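> give me a 3D structure for the following:
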Amino acid sequence: MEMQPQLGDYSPDKLASLPLTPIARPDSQEGRWPAQEKDIDNWLPINARRNAKWWYSAFHNVTAMVGAGVLGLPYAMSELGWEVGIAVLLLSWIITLYTMWQMVEMHEMVPGKRFDRYHELGQHAFGEKLGLWIVVPQQLVVEVGLNIVYMVTGGQSLQKFHDVVCDDKCKSKDIKLTYFIMIFASCHFVLSQLPNFQSISGVSLAAAVMSLCYSTIAWIASVQKGKSADVHYGLRATTPPGKVFGFFGALGDVAFAYAGHNVVLEIQATIPSTPDKPSKKPMWKGVVVAYIIVAVCYFPAALVGYWAFGNGVDENILVTLRKPKWLIALANMMVVVHLIGSYQVYAMPVFDMIETVLVRKFGFRPRLMLRLIARSVYVGFTMFVAITFPFFSALLSFFGGFAFAPTTYFLPCIMWLTIYKPKTFSISWFTNWICIVLGVLLMVLSPIGGLRQIILKAKTYHFYQ
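From the prediction side, this is the model:
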């Protein structure tokens, strides 16, 4: 066997003449080789594939935004009244479209680098550690909170479908809501194993179509029913404290309806990008289409639902509608299908965070078993919390103001001011500060109404009834 020369066999002159070959070294912080880091990036859900088209952006954003919130908008109108309600809906649509544009623009603001996650953009704006502490807790509250609310709403819609179809013929009509939430959760234990955003595209597309269908059914069925004989358009509450707290809660309901910003960077990360064709162009095209669909879903459902039922509308417009039965049953099943897709869209960034921590911080190997256990535990957790606290409208109001307002209404504006530093008193400066002030007011006021509703309902609620 041929012996390899040793370092001591070379003279100093000969050593100096040897070619220098770069040697790969492991990352100094994580202790892994660059090839391993690349493999981990390719395994994580957000970075896995980048071949999406602009229409992927459109239906992912529709699925993310048009969800349970649209069903609560007529109820929010009953807490706000005609003038204030229309103004809040329209202003929210304009502000959130503007802040969405900001996030799309900031995705590739640094040449050669992409901010694939919300917290990565926050780290660029506020620093490595402070950016994480500012963004990650809020983003987790939004995404985990939405998954919990969708568990509740999915179970309620399944229960409504069962009751409408079953009528008075079924002996098991009094099945508890708990069991319907468990049925809804069962499919997520399977779907949560889909590895990345691209793999859930079919589910998301079906969800987007369903959202447009059931919101259309909601307002068309309201038109068909016509204005109720005893309809009243005064505020739902009769006492001054009730009106104030109802107003605060309604603001949270509206904020809940515009939550797509929490996954917009993650969606944009799936679109390919080159210097000649940056991802922001197809992404923005998809966002514009999505916001047109959002307007078509939100405004007719909110205004027509309130017109038909006034302040007697339920917190879920499909619960108020009872005829024709087959159409209401179909609409509730569409809600279930949509919520299945929407749950997965919001869960994917959470899965990415969980798996990143387990692999990069705790040293677990990126394997199928890790994904199976981690994601199943998360789905089980959201199911358990939903079963324990099934307060639909109160959850909307509380989460809508507490975390949705910062990540949707004003955090993108703060990042924009921090990074681009527009000239003081310029149009950009004024626009961003107006959004920040309104967003902070929304964040402070709306959770108060939601928390009050939770307290009132908790007085009469029996756990796991």
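> every contact and neighbour count from this point should use C-alpha atoms.
Fine.
> nearest residue to Lys285 other than its sequence neighbours?
Excluding its sequence neighbours, the residue lying closest to Lys285 (Cα to Cα, 6 or more residues apart in numbering) is Trp54, at 6.5 Å.
> distance check, the one you found against Asn61.
Per Cα to Cα, to the nearest Å, Trp54 is found 11 Å from Asn61.
> settle it for me: which of those two has more neighbours?
Counted by other Cα atoms under 10 Å, Trp54 and Asn61 do not tie: Asn61 has more neighbours, with 29 against 19.
> tell me how far the helix or strand containing the more buried one is from the chain's mean position?
Assessed by DSSP states H and E, Asn61 sits inside helix 54-65. Taking Cα atoms, centre = their mean, to the nearest Å, the mean C-alpha location of helix 54-65 is offset from the chain mean by 11 Å.
> max-length helix in the protein?
Counting residues, the longest helix found in the chain (DSSP state H) is helix 128-166.
> following that helix, which helix or strand comes up?
With secondary structure assigned by DSSP H and E, helix 128-166 is succeeded by helix 177-191.
> give the buried residues for that next one.
Buried residues in helix 177-191, defined by neighbour count with 16 or more other Cα atoms under 10 Å: 177-178, 180-182, 184-185, 188-189, 191.
> give the other helices and strands that the helix or strand just after the helix holding Asn61 contacts.
Later in the chain than helix 54-65, the nearest helix or strand by DSSP H and E is helix 68-71. Under the contact criterion of 3 or more Cα pairs under 8 Å, 6 or more residues apart in numbering; DSSP states H and E, helix 68-71 touches helix 240-256, helix 280-309.
> would you mind finding the most buried of those helices?
By mean neighbour count, with neighbours taken as mean count of other Cα atoms under 10 Å, helix 240-256 ranks first of those at a mean of 25.
> tell me which other helices or strands it touches.
The contact analysis (3+ Cα pairs under 8 Å, 6+ apart) places helix 240-256 against helix 68-71, helix 73-80, helix 82-106, helix 392-399, helix 427-460.
> for Glu266, which of these is the nearest?
Set against Glu266 and scored by Cα to Cα, the helices and strands packed on helix 240-256 come closest in helix 82-106, at 10.6 Å.
> please enumerate residues in contact with the closest one?
With contacts defined as Cα atoms under 8 Å, 6 or more residues apart in numbering, helix 82-106 is touched by 76-77, 115, 121, 233, 251, 254-255, 258, 261, 264-265, 268, 280, 283-284, 291, 295, 299, 408-410, 412-413, 416, 435.
> next, the second sequence, to be compared with the first:
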Amino acid sequence: MRHSELSESEAAAAKQKNIDDWLPITSSRDAKWWYSAFHNVTAMVGAGVLSLPYAMSNLGWGPGVTIMIMSWVITLYTLWQMVEMHEMVPGKRFDRYHELGQHAFGEKLGLWIVVPQQLVVEVGVDIVYMVTGGKSLKKVHDLLCKDCKDIRLTFWIMIFASIHFVLAHLPNFNSISGVSLAAAVMSLTYSTVAWTASVHKGVQPDVDYSYRASTETGKVFNFLNALGDVAFAYAGHNVVLEIQATIPSTPETPSKIPMWRGVVVAYIVVAICYLPVAFIGYWMFGNAVDDNILITLEKPTWLIAAANLFVVIHVIGSYQIYAMPVFDMLETFLVKKMGFNPSFKLRFITRTLYVAFTMFIGICIPFFGGLLGFFGGFAFAPTTYYLPCIMWLAIKKPKRFGLSWTVNWFCIIVGVLLTIISPIGGLRTIIVSAKNYTFFS
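So this is what the prediction gives:
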């Protein structure tokens, strides 16, 4: 009797190991610390960086500078907490955001708190990137070929999606590290192009730093929307534990040491990308800046076309980084809950359908950018600004009114305010621009 029980549990353990070796997050654990650096840069520095000067024009100098720098500090702190919490139970690793959530809030509740928000963020970002990739390709075409026939955005989104129908079948995080490195280099490059080209143009003769909107309500709503844009710009936390899961760990050198080194490098790169673009772009153009700084800089044509091409390459990498945890969730669900066998066919169908879904939504609603402020506050602020703090308080239970306790509560309050007020601004932006929206444009 004892023997059969043992072999059954061994069989179950072996089956579990086979599944883990197949799932994209846990299948390879030989990443180096610099993988963490460029995965984090790719995840964090989205095309959102190009809208930061526009956000500044709605925030103004004082609040704008404060909010940009404060967000950088808060999100670095919450990221540090997540890296620390990855292995706080000896012998166990929280490879996924929701596993940490389940440890903090309990089996059922943890799933319900984390998974919906994480999915909104990851799928939302992927849809935005479908549109961004399509728009940037279209811009390159329009800039380089002035007399060509106009091609609808729909087709550009399809062309961009066709790349992902291939790349989506790379099995795990380590297999996309080359794509990710290219993307990280590109984000640095187009950020640098954006601010150096702005400096080259110089401060505009009629530059005006007053708020963009003329009415009081307009100013308030634009301010709220800009907060959502900033929250969206710092949204790399959704894939942090999943990235850390790919790093090997031993009692002597736990994974948090190389991971943290990578994160610090990534955050320095983020500062180099974000702050010059936001401040210099606003300084040169004031409130006349477009919601994408590359549009404001029309000349020289070849440089702007190149920058748009860099955006395309970057967005290809970012799409994959955010899609990987979604693939992991889908495949875990299908294999563990629905009882499918882990196979190439299952993976091929699942991932192809996911890419098709994001492409379809992107084509239907190409005004997804307006939804950013809305989603930015709604889902990005919790997972980035305060969910890690709540978990830290729940698990570590620091002393009341001690430093750790106070700092975490401060982050939670800032984050909750962001969650409540930035969707209001985003919603108004959607309503105002809904007058001239067309589906399938």
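> which part of structure 2 lines up with stretch 143-155 of structure 1?
Per TM-score structural alignment, the counterpart of stretch 143-155 of structure 1 in structure 2 is residues 122-134.
> how about stretch 109-121 of structure 1?
Going by TM-score structural alignment, stretch 109-121 of structure 1 sits over residues 88-100 in structure 2.
> buried sites along the matching stretch?
93-100.
> residues touching that stretch, excluding its own?
So stretch 88-100 of structure 2 is contacted by 25-26, 85-87, 110-111, 114-115, 238-242, 244-245 (Cα under 8 Å, 6+ apart).
> again, only using 7 Å
Residues outside stretch 88-100 of structure 2 that contact it (Cα atoms under 7 Å, 6 or more residues apart in numbering) are 86-87, 110-111, 114-115, 241-242, 245.
> just stretch 171-181 of structure 2 next, same as before
With contacts defined as Cα under 7 Å, 6+ apart, stretch 171-181 of structure 2 is touched by 24-25, 28, 31, 35, 38-39, 42, 170, 317.
> of those residues, which is the nearest to Pro342 of structure 2?
Closest to Pro342 of structure 2, out of all of the contacts of stretch 171-181 of structure 2 and judged by Cα to Cα, is Pro24, at 11.5 Å.
> can you find the partner of that closest one in structure 1?
With TM-score structural alignment as the criterion, Pro24 of structure 2 matches Pro45.
> didn't that match look like it was pressed against Asp352?
Yes: under the criterion of Cα atoms under 7 Å, Pro45 of structure 1 makes contact with Asp352 at 5.6 Å.
> who's more crowded, those two?
Neighbours per residue, other Cα under 10 Å: of Pro45 of structure 1 and Asp352, the larger number sits with Pro45, 25 against 20.
> distance of that one relative to Lys459 of structure 1?
Remark: distance between Pro45 of structure 1 and Lys459 of structure 1 (Cα to Cα) = 42 Å.
> and what of Leu212 of structure 1?
Between Leu212 of structure 1 and Lys459 of structure 1 the distance is 36 Å, computed by Cα to Cα.
> of the two, who's got more company?
Legend: neighbour count by other Cα under 10 Å for Leu212 of structure 1 and Lys459, higher for Leu212 (22 against 8).
> CSV for the helices and strands packed on helix 68-71 of structure 1, including distance to Ile387 of structure 1?
CSV is the format used below for the helices and strands packed on helix 68-71 of structure 1 (distance: least, Cα to Cα, whole Å):
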stretch, distance to Ile387 of structure 1
helix 240-256, 20
helix 280-309, 28
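> structure 1: which residue goes with Val312 of structure 2?
Alignment note (TM-score structural alignment): Val312 of structure 2 maps to Val336 of structure 1.
> count the neighbours of that match for me.
26.
> so who does it touch?
Counting by Cα under 7 Å, 6+ apart, Val336 of structure 1 makes contact with 154, 157-158.
> still on that earlier bit, of all the helices and strands packed on helix 68-71 of structure 1, which lies closest to Asp39 of structure 1?
Of all the helices and strands packed on helix 68-71 of structure 1, helix 280-309 comes closest under Cα to Cα, at 26.1 Å.
> and the closest one, which stretch of structure 2?
Counting by TM-score structural alignment, helix 280-309 of structure 1 lines up with residues 256-285 of structure 2.
> check the mean deviation of the matching stretch from structure 1.
Mean deviation of stretch 256-285 of structure 2 from its aligned counterpart in structure 1 after superposition (mean Cα distance after the TM-score superposition for structure 1): 0.4 Å.
> could you measure from the residue mapped onto the residue nearest to Lys285 of structure 1 from structure 2 over to His169 of structure 2?
For Trp54 of structure 1, the aligned residue in structure 2 is Trp33 (criterion: TM-score structural alignment). Plainly put, Trp33 of structure 2 is 24 Å away from His169 of structure 2 if you go by Cα to Cα.
> and for Leu418 of structure 2?
Remark: distance between Leu418 of structure 2 and His169 of structure 2 (Cα to Cα) = 36 Å.
> these two: which is more packed in?
Leu418 (23 against 18).
> alignment lookup: that one to structure 1.
Using TM-score structural alignment, Leu418 of structure 2 pairs with Leu442 in structure 1.
> what does Lys396 of structure 2 give?
Using TM-score structural alignment as the criterion, Lys396 of structure 2 maps onto Tyr420 of structure 1.
> that match: neighbour count?
Neighbours of Tyr420 of structure 1 under the rule other Cα under 10 Å: 11.
> now do Ile23 of structure 1
Ile23 of structure 1 sits with 6 neighbouring residues when counted by other Cα under 10 Å.
> quick one: what helix or strand has the aligned partner of it in structure 2 in it?
Aligned by TM-score structural alignment, Ile23 of structure 1 pairs with Leu6 of structure 2. Under the criterion of DSSP H and E, Leu6 of structure 2 resides in helix 2-22.
> this completes my enquiry, with thanks.
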